[in-house]
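J.: curious how this folds, go ahead:
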Amino acid sequence: MYYVYALYSEKYDKIYIGYTSDLDQRLLSHNHEKNRGYTGRYRPWRLLYSEAIAGKSAALVREKELKSYRGREYLRS
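T.: As a prediction, this is how the structure comes out:
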């Protein structure tokens, strides 16, 4: 099982979209103080949206849909 998720940083008004097989661990890693990647710059993150998907390829397709303009508008509504 995979999860497509969206995180929201209220402090910076940013949305991050990704996929993972372990949603709880992934949220912790995005918010960890030693995270030096993109999400490390915009902490703290909260879970805005998540969706369980059966397979990895389907999760990648859904992630791409959410990253589109229409997908981001859906998440902001």
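
J.: please count neighbours and contacts with C-alpha atoms only from this point.
T.: Noted.

J.: which stretches in the chain count as strands?
T.: When assigned using DSSP state E, the strands of the chain occupy the ranges 2-9, 14-20, 46-53.

J.: for the comparison step, fold the sequence that follows:
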Amino acid sequence: MPYIGHTGDLEKRMQEHNSSMSHSTKRGHNWQVMYLKEFSTRSEAMKHERYLKSSAGRRFLIRLLGKPWPRGGVRPKVLGTE
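T.: As a prediction, the model looks like this:
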């Protein structure tokens, strides 16, 4: 299962996840960005995060990324600013 979240500082957040500083990802290491979408406001980002965590959003991610979730050397799917 992928980790889904939003942040204002992706580089810092990835360091936190990969160094086990984040409670939600303490057991995992080498987290990679597989999907990235930028928004102008935090509320838009949170709305999209809720969508991705829904069954429709999970189906969207499976169509976009495939399943099982790709591992190692995966380039993120980057969509434009909303």
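
J.: follow-up on the earlier one: so which of the strands of structure 1 is the most surrounded?
T.: Of the strands of structure 1, the one with the most neighbours on average (mean count of other C-alpha atoms under 10 Å) is strand 2-9, at a mean of 21.

J.: what angle do that strand and strand 14-20 make?
T.: Going by axes from the mean of the first three to the mean of the last three C-alpha atoms, to 10 degrees, strand 2-9 of structure 1 is angled at 160 degrees with respect to strand 14-20.

J.: stretch 28-45 of structure 2 corresponds to what range in structure 1?
T.: Counting by TM-score structural alignment, stretch 28-45 of structure 2 lines up with residues 42-59 of structure 1.

J.: from the chain's centre, how far out does that stretch sit?
T.: The chain centre lies 5 Å from the centre of stretch 42-59 of structure 1; the measure is C-alpha atoms, centre = their mean, to the nearest Å.
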